[in-house]
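K.L.:
Just need the structure, nothing else, for what follows:
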Amino acid sequence: MRQSEVRRQISANDPTDLLRPLGIEEYASEFPATIGLVRTVLQITERIGYVVKARFARPRPNALDPTLRPFLPNPPHSAYRSNHAFQCFSVAHAFNRCIPEVPGAIELFHVAQRTGENREYAGLHYASDTAAGEALARVFSPYLFQACRYKMAAAQRELY
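P.N.:
So this is what the prediction gives:
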């Protein structure tokens, strides 16, 4: 089961797992502002994450231990910080800011953690990469809220 989940999460820009806790994954066409917010957060954080990765240039686990066989092919960029974790935790922070009363919003943090752990199980990251991705999302979230404030308001109107 986890292998299929890991494969589905190869691209962090697929919002499916992030929509499920909100109960709208099957009704995406009815929530264009919400989908737009998720995609915008994923795109912004993807770019920022690559800049941060370039500063640290941490090798992937199998570069340090060639006996490790990653479940997925190694991406061409470094391991630290986990971009998947950064992106998913950023979505969780955004939704917990704009719809804190919706029970599924807090579940987004569990999805983000699971996504980061899946990358660890796949042999692509260390646990510290996931933790650092979470920390970066927490630090970056005020800037993200400012940049996405109109999209967050539109998603809020749509979900209430």
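
K.L.:
only C-alpha atoms for contact and neighbour calcs from this point on.
P.N.:
Fine.

K.L.:
Grab the most central residue of the chain for me.
P.N.:
Cys88 (1.9 Å; Cα atoms, centre = their mean).

K.L.:
Regarding that residue, what is its secondary structure?
P.N.:
Under DSSP: H, G, I helix; E, B strand; the rest coil, the three-state class of Cys88 is helix.

K.L.:
cool, Asp14 as well?
P.N.:
Using three-state DSSP, the structure places Asp14 in coil.

K.L.:
Hmm, Arg119 is touching His125, no?
P.N.:
Yes. Under the criterion of Cα atoms under 8 Å, Arg119 makes contact with His125 at 5.8 Å.

K.L.:
Nearest residue to the residue nearest to the centre of the chain in space, please, no chain neighbours.
P.N.:
Ala112 (4.8 Å; Cα to Cα, 6 or more residues apart in numbering).

K.L.:
Am I right that that neighbour is in contact with Asn83?
P.N.:
No. Counting by Cα under 8 Å, Ala112 stays clear of Asn83, with 10.9 Å between them.

K.L.:
Neighbour count: these two, which is higher?
P.N.:
Shown here are Ala112 and Asn83; by other Cα atoms under 10 Å, Asn83 has more neighbours (29 against 25).

K.L.:
contacting residues for that one?
P.N.:
By Cα atoms under 8 Å, 6 or more residues apart in numbering, the residues touching Asn83 are 45-46, 49-50, 133.

K.L.:
Now Leu68: closest residue in space that isn't a chain neighbour?
P.N.:
Asn62 (5.1 Å).

K.L.:
Give the burial count for the one you found, as a bare number.
P.N.:
15.

K.L.:
That one: which element?
P.N.:
Under the criterion DSSP states H and E, the helix or strand holding Asn62 is helix 61-64.

K.L.:
One more: Pro142?
P.N.:
Following DSSP H and E, one finds Pro142 within helix 127-147.

K.L.:
and that helix, what other elements does it pack with?
P.N.:
helix 83-98, helix 103-121 (3 or more Cα pairs under 8 Å, 6 or more residues apart in numbering; DSSP states H and E).

K.L.:
report the angle between the axes of that helix and helix 83-98?
P.N.:
On the basis of axes from the mean of the first three to the mean of the last three Cα atoms, to 10 degrees, helix 127-147 is oriented at 40 degrees to helix 83-98.

K.L.:
and helix 127-147, how far from the chain's centre?
P.N.:
10 Å (Cα atoms, centre = their mean, to the nearest Å).

K.L.:
can you list contacts of it?
P.N.:
So helix 127-147 is in contact with 41, 79-87, 89-90, 93-94, 113, 116-117, 120, 152, going by Cα under 8 Å, 6+ apart.

K.L.:
Next, the second sequence, to be compared with the first:
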Amino acid sequence: MANGGHEGNASGSGSGEGAADFVIGIRSGDSATQKLMGHGHGHGHGYGGGLSSQGILPTHAQPGLDVLGDNEWRHTVLRLEFLLKTRWQSTITVPPPPAGDSDSTLDDIEAIRSKLSNKEELPGRYLEIQAETKSFVGIFENILHYNSHSHPLTADLVATVVTIGWDVAQFYKEKYGRVRPSVIDPTIKPLIRIPGHASYPSGHSTQAHLVADALSHLIRDFDESYDPKFKNVRKFATPLRAAAARVGENREWAGVHYASDTKAGEDLAEDIWDLVASNENFQKLIEEARREWKRTYQTQLSFLSR
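P.N.:
Model (predicted):
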């Protein structure tokens, strides 16, 4: 999660020769490596085509987002609505993480070692990890081919759930205080700077799954309630959830999260979304955002009605 100091916002001592080569290319300004990093704009379902309408390495400090823009007040109001009125602390239950010397934790650490020694897959993961340290919302924008200009209310909903995910995840991080994998095993060399806050649950996993939940909800409702003949609509749910899972997993590949952190974040996102979707004021925003998708599938990429 990128908030204030960011959850790992600088390259650390990398593991694996391939990843190290990319680090050298990025730091030296090598144009080919910069191009692979996706610096620039564009749509597409991959990571290299530009991860956001604002660029994949934005400087804005809000968690998981590129730019909140003029509607930041709305996100703040809805954020407070969630925190003050949904009784989330009495409704959501996040179990304690496995103990540091448990078989589960030791298995997770062994899995991290295996990932960091995977010279075939690690270089590609490294590019994603670096981009997602700053922002990952653009990945979802590319899957559905939208942004804050084409679907401003959808972008509002996404921005709101990302900030809520940050708040709630931080609450449980503070509650449990789980140390990072490299604290238990100093031989682990994370690919990014280790975040200063606790490990469990994973904030990236929480936020990314919340984005997938929100967008899947908008599209599913549209598909069922408006025009089922657009069969391609349903096909987007799978890549949305796959993208969320990969964002979470990439934090394991970075060496800063256990697999149990990732799973806890996914479960937490589901609980948060249930409360969001059942709140009257959020339902208003959800309904407004759904109208944007009705227009999209009515006119495709044309703005005017037919």
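
K.L.:
re the thing from before, Pro15 of structure 1: which of the helices and strands packed on helix 127-147 of structure 1 is closest?
P.N.:
helix 83-98 (9.2 Å; Cα to Cα).

K.L.:
once the two are aligned, what's the mean deviation for that closest one against structure 2?
P.N.:
Following superposition, helix 83-98 of structure 1 is found to deviate from structure 2 by 1.3 Å on average (mean Cα distance after the TM-score superposition for structure 1).

K.L.:
State the span of structure 2 onto which that helix is aligned.
P.N.:
Under TM-score structural alignment, the match for helix 83-98 of structure 1 in structure 2 covers residues 203-218.

K.L.:
Next, the angle from the helix or strand Gln298 of structure 2 falls within to helix 259-278.
P.N.:
Of the helices and strands defined by DSSP H and E, Gln298 of structure 2 is found in helix 280-299. Between helix 280-299 of structure 2 and helix 259-278, the angle comes out at 90 degrees (the same axes, to 10 degrees).

K.L.:
Tell me how far helix 280-299 of structure 2 lies from the chain's centre.
P.N.:
22 Å.

K.L.:
Who are the packing partners of it?
P.N.:
Contacting helix 280-299 of structure 2 under the criterion 3+ Cα pairs under 8 Å, 6+ apart are the following elements: helix 152-176, helix 203-225, helix 259-278.

K.L.:
The first one corresponds to what range in structure 1?
P.N.:
Using TM-score structural alignment, helix 152-176 of structure 2 lines up with residues 32-56 of structure 1.

K.L.:
so how many other residues sit close to the residue nearest to Ala28 of structure 1 when sequence neighbours are not counted?
P.N.:
Leaving aside its chain neighbours, Ala28 of structure 1 sits nearest to Ile35 (6.9 Å; criterion: Cα to Cα, 6+ apart). Neighbour count for Ile35 of structure 1, taken as other Cα under 10 Å: 20.

K.L.:
Could you measure from Ile35 of structure 1 over to Ile48 of structure 1?
P.N.:
With the distance defined as Cα to Cα, to the nearest Å, Ile35 of structure 1 ends up 20 Å from Ile48 of structure 1.

K.L.:
now do Val38 of structure 1
P.N.:
In terms of Cα to Cα, Val38 of structure 1 sits 16 Å off from Ile48 of structure 1.

K.L.:
Translate Gly116 of structure 1 into the numbering of structure 2.
P.N.:
Aligned by TM-score structural alignment, Gly116 of structure 1 pairs with Gly248 of structure 2.

K.L.:
Please tell me I have it right and its match contacts Gln207.
P.N.:
No. Applying Cα under 8 Å as the test, Gly248 of structure 2 and Gln207 come out as separate, 9.1 Å apart.

K.L.:
Stretch 163-173 of structure 2: which residues count as buried?
P.N.:
Residues 163-170, 172-173 are the ones in stretch 163-173 of structure 2 that count as buried (16 or more other Cα atoms under 10 Å).

K.L.:
Likewise for stretch 12-22 of structure 1?
P.N.:
12-13, 15-19, 21-22.

K.L.:
again, but for stretch 139-150 of structure 1
P.N.:
Here stretch 139-150 of structure 1 shows 140-141, 144-145, 148 as buried, counting by 16+ other Cα under 10 Å.

K.L.:
Take the buried residues of stretch 163-173 of structure 2 and write them to TSV, including distance to His149 of structure 2.
P.N.:
Formatted as TSV, the buried residues of stretch 163-173 of structure 2 follow (distance: Cα to Cα, whole Å):
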residue	distance to His149 of structure 2
Thr163	20
Ile164	22
Gly165	23
Trp166	24
Asp167	26
Val168	28
Ala169	29
Gln170	30
Tyr172	34
Lys173	34
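
K.L.:
now, among those, which is nearest to Ile188 of structure 2?
P.N.:
Lys173 (21.2 Å).

K.L.:
Checking the residue lying farthest from the centre of structure 1 next. Helix, strand or coil?
P.N.:
With Cα atoms, centre = their mean as the measure, structure 1 has its most outlying C-alpha, relative to the mean C-alpha position, at Thr67: 28.4 Å. The three-state assignment at Thr67 of structure 1 reads coil, by three-state DSSP.

K.L.:
Which position in structure 2 pairs with it?
P.N.:
Aligned partner of Thr67 of structure 1 by TM-score structural alignment: Thr187.

K.L.:
distance of its match from Ile129 of structure 2?
P.N.:
Counting by Cα to Cα, the gap from Thr187 of structure 2 to Ile129 of structure 2 is 20 Å.
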